[in-house]
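Asks: Please find the sequence and the predicted model below.
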Amino acid sequence: MKIVNIEDIKGTEREVQGEGWTSYRMLLKKDGMGFSFHETIIPAGAELHLWYKNHLEAVYCVAGNGSIENKATGEVHQIHDGVLYALDQHDAHILRGGTADMRLVCAFNPPVTGRETHDADGSYNLVED
């Protein structure tokens, strides 16, 4: 059994930051669960161009608000507490923070190792252990 307290992650290598986001990597590939699990904060007003071409991601909003735009179709969906979106087609997208910081709970498959960073097209490269 694994017990993870987010307070124990803050300030460690499992707290990862980039322009417009902070991610707390609660479960990683080395934890052996078959997926990684993160809490991510998107500040109000942030705009992120992302494309997880090597990963599938499911995201559940537990606080705040914003929107997600499907780059292929131009469709925009509002995100707020209680909304889940799943990038089941490796969807290129724009994630925008709204008027309050978004607190998102995310699962990635395949799991990330924790060393991934966004490259120029907004994706994570696959990193082997």
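Replies: Good, I have the coordinates.

Asks: For the rest of this, base every contact and every neighbour count on C-alpha atoms.
Replies: OK.

Asks: middle-most residue in this structure, spatially?
Replies: Cys106 (5.3 Å; C-alpha atoms, centre = their mean).

Asks: Which strand or helix spans that residue?
Replies: strand 102-109 (DSSP states H and E).

Asks: what number of residues lie near Ala120?
Replies: Residues contacting Ala120 under the criterion other C-alpha atoms under 10 Å number 10.

Asks: Quick one: end-to-end length of stretch 40-59, please.
Replies: Criterion C-alpha to C-alpha, to the nearest Å; first-to-last residue distance in stretch 40-59 is 9 Å.

Asks: Next one for the comparison:
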Amino acid sequence: MKVVNLEKDVLGTEREVEAENGNWVSRRLLLKKDGMGYSVNDTIIKAGTETHIWYQNHLEAVYCIEGEGEVETIADGKVWPIKAGDIYALDKHDEHLLRAHAGGDMRMVCVFNPPLSGKEHHDENGVYPADLD
């Protein structure tokens, strides 16, 4: 059994990772080393930002629990409004732009398969490496 507390076990530790450009903060609750076969992040997307993401090596499901924004898929230019209570799944390794509206931050629960090691940062194409461990 594992119990991880965001405030006690994650905030202020190596499991709290901030984007170099300041667009987001990823609080990594479950990682590859936890042995679940997936990882779970509690992520804050900063208000008024746009982030280019392309998980070529991972599938991701994202559940919005606070705020509003949108996802634009690059291949077809389709824009998907996202608000609290919505989940979206990047089931085709979709290259996309994630935008948080200027009115406030978005808070997302993100599940990755394969799991993240916790050391990942997006490269110049918005990609996480396949495996850092």
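Replies: Done, it's in. From a predicted model like this one, the values you see are computed outputs, not experimental measurements.

Asks: List the contacts of the strand holding Cys106 of the first structure.
Replies: Applying C-alpha atoms under 8 Å, 6 or more residues apart in numbering, the contact partners of strand 102-109 of the first structure are 34-44, 55-66, 80.

Asks: which among these end up buried?
Replies: 35-44, 55-66, 80 (16 or more other C-alpha atoms under 10 Å).

Asks: still on that earlier bit, just the ones of the contacts of strand 102-109 of the first structure in helices?
Replies: If you go by DSSP state H, the contacts of strand 102-109 of the first structure have nothing in helices.

Asks: show me the contacts for Met26 of the first structure.
Replies: 4, 6, 9, 14, 36-39.

Asks: er, Gly64 of the first structure I mean
Replies: 80-81, 98-103.

Asks: Most neighbours among those residues, which one?
Replies: Going by other C-alpha under 10 Å, Met102 tops the contacts of Gly64 of the first structure with 26 neighbours.

Asks: Map it across to the second structure for me.
Replies: Alignment note (TM-score structural alignment): Met102 of the first structure maps to Met106 of the second structure.

Asks: what's the nearest residue to that match if we skip its chain neighbours?
Replies: Nearest residue to Met106 of the second structure, sequence neighbours excluded (C-alpha to C-alpha, 6 or more residues apart in numbering): Gly67, at 4.2 Å.
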